[in-house]
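Novice: got a predicted structure here, sequence first:
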Amino acid sequence: MATEELNKPPSIPPYPQMIMEALDALKQTEGANKSAISKYMESKYGEMPAGHADLLSHHLNRMKDSGELLFIKNNYVKPGPDAPQKRGRGRPPKPKEPLPAGAIAAAPRPRGRPRKDPNAPPAPKKPKPPAGPPSISKTGRPRGRPRKVNPQPVQNEVEA
C-alpha cells in the first residue's frame, strides 16, 4: 500500500485532499458515491496511479472510520458543523462531577495490587497440621476416586 503511494506522480495531491476537493466540487446535497468521486479525480488530474480504485476505497474507509466523512445511503458526505461527534468503541466514560470550590484533587490511585511495604514486620507463619499419612485427611478417607475392586468370579455349581 505504501509503495503505491510513493510511486504516484508528484503532480497528484494526497488522496484525502483530492476526496475533499471532489466533494466540494460536486456539491450534491445527498453527497457523492465512490464512482462520482473517482470520475472527478480522473477528469481533474488525468492519469491516476495503478491501483487507484483500491487506494480510493482504502482512503474513503479510513476517512469514514475517523469521522471525516459520513456514509449515508451509499454516498459520502462531509459532516455538518452541528453533526454529533463520532463515539469510539466501548462504553462511554461516566461524566465527572466538578469539585467544590477550594477542594484539591487527589492523585489517582495506580492500577493493580499495591506493593508490599519493605519495612513491615514479617507475617506470622501458619501452624502445620498434625502429622499423619499424607493421603488420608481428617475423615479417614484417602483423597480422590476410590480404587477399582476386582470382582470375585462367581462359581455356579449345581448341588445334587
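Specialist: That came through, no problem.
Novice: can we go C-alpha only for contacts and neighbour counts from here?
Specialist: Will do.
Novice: quick check: Glu30 touching Pro79?
Specialist: No. Using Cα atoms under 8 Å, Glu30 makes no contact with Pro79, being 11.5 Å away.
Novice: now stretch 47-61: how far from the chain's centre is it?
Specialist: Its chain's C-alpha centre and that of stretch 47-61 lie 27 Å apart, by Cα atoms, centre = their mean, to the nearest Å.
Novice: Lys73: neighbour count?
Specialist: Using other Cα atoms under 10 Å, Lys73 has 11 other residues around it.
Novice: an error on my part: the question was meant for Leu69.
Specialist: 21.
Novice: now do the contacts for it.
Specialist: 60, 63, 76-79 (Cα atoms under 8 Å, 6 or more residues apart in numbering).
Novice: which ones among those are found in helices?
Specialist: Per DSSP state H, helices hold the following members of the contacts of Leu69: 60, 63.
Novice: what distance do you get for the spatially closest residue to Lys64 that is not a sequence neighbour to Pro92?
Specialist: Distance criterion Cα to Cα, 6 or more residues apart in numbering; nearest residue to Lys64, sequence neighbours excluded, is Leu70 at 5.8 Å. According to Cα to Cα, to the nearest Å, Leu70 stands 21 Å off from Pro92.
Novice: one more to weigh against that first structure:
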Amino acid sequence: MATENSNNNPPQTLPPAPSLPQYPEMIMAAIESLNEAGGSNKSSISKHIEETYGNLPAAHMTLLAHHLNRMRQSGELVLVKNNYAKPDPNAPPRRGRGRPPKPKALVPPGAVVAPPRPRGRPPKPRDPFAPPPPLKKKSSGSGRPRGRPPKKAKTTTTTTASAAAPAPRDGSPRGRGRPPKVKPAVSPVVC
C-alpha cells in the first residue's frame, strides 16, 4: 500500500521564486525613475531597488557596488560628484590615457611608401673626391690591452701562516693581527 500512495501523490515542489532582472537593468531603471538632475547616489539607487524588487540576495550592496563600477568603466554610466547618471549622448567620446596617436596620412593606391628613417645620428657627408679613410684597428687609444693586468706569480714558497700576510721588511716572522705597543724601557733611577 505504501507504494500505491507514493505513486499517486506528486512530489512536493517549491513555488518558483520570482526572477529578478539583471543588476544593470535594475540600476538603469532606478536612475530613470528617480530622475534626479545631477544623477543618483548609490544609497538612493539601492533603496529604490529594495523597495521595487523586495527579496534581494544577501550580498546586495556588494553586487550593486560591483555593477556600478563595471558600468562606469564601460561607459554606460557617468560618475559626477559621487552621483551616477546616464552619459550625455551629445558629449564627445571618452578618451583613453596618454597622448592620442598622430593621424596617419592617407596613401593613394599604387604609391610606394619609403622605409622609415633609421635610428641614431646620420653619418657626416663624404667628399666624393677625397681618398677613402685608412682602416683603423680597434684599440682603446693606448698601447695597453683593456682591463686589469693579471697578478704576477709568486716566486718563493712560504708557510701558510706567513702566506696570509706579507713578510716584514726586517726579515723576522710576524704573527697575525696588530703588533703590540712597544713600551719604552725604564732605566733604574739612581739617587
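Specialist: Now that the structure is in, tell me what you want to look at. Predicted, not measured: the structure shown is a model, and the values here were computed from it.
Novice: so what does Gly39 of the second structure match up with in the first structure?
Specialist: Structural alignment (TM-score structural alignment) places Gly39 of the second structure against Gly31 in the first structure.
Novice: quick one: the residue nearest to the spatial centre of the first structure from Gly46 of the first structure, how far?
Specialist: For the first structure, the residue nearest the mean C-alpha position is Arg89 (7.5 Å; Cα atoms, centre = their mean). Counting by Cα to Cα, the gap from Arg89 of the first structure to Gly46 of the first structure is 39 Å.
Novice: do the same with Phe71 of the first structure
Specialist: 26 Å.
Novice: so which of the two has more stuff around it?
Specialist: Phe71 (19 against 11).
Novice: so that one is in which element?
Specialist: In this structure, Phe71 of the first structure sits in strand 70-72 according to DSSP states H and E.
Novice: next: Ser11 of the first structure.
Specialist: Here Ser11 of the first structure is assigned to no helix or strand, by DSSP H and E.
Novice: aligned to it, what sits in the second structure?
Specialist: So, by TM-score structural alignment, Ser11 of the first structure is matched to Ser19.
Novice: that match - how many residues pack around it?
Specialist: That count, for Ser19 of the second structure with other Cα under 10 Å as the rule, works out to 8.
Novice: per the alignment, Ser43 of the first structure corresponds to what in the second structure?
Specialist: So Ser43 of the first structure corresponds to Glu51, using TM-score structural alignment.
Novice: superposed on the first structure, what's the mean shift for the helix or strand containing that match?
Specialist: Secondary structure from DSSP H and E places Glu51 of the second structure in helix 42-53. Superposed on the first structure, helix 42-53 of the second structure shows a mean distance to its aligned partners of 0.5 Å (mean Cα distance after the TM-score superposition for the first structure).
Novice: could I get the buried residue list for that helix?
Specialist: Across helix 42-53 of the second structure, burial judged by 16 or more other Cα atoms under 10 Å covers 42, 45-46, 48-49.
Novice: ok, so of those residues, who is nearest Ala161 of the second structure?
Specialist: Proximity of the buried residues of helix 42-53 of the second structure to Ala161 of the second structure (Cα to Cα) peaks at Lys42, which lies at 81.0 Å.
Novice: skipping its backbone neighbours, what lies nearest the aligned partner of Asn83 of the second structure in the first structure in space?
Specialist: Per TM-score structural alignment, the equivalent position to Asn83 of the second structure in the first structure is Asn75. Nearest non-adjacent residue to Asn75 of the first structure, counting by Cα to Cα, 6+ apart: Asn33, 4.4 Å away.
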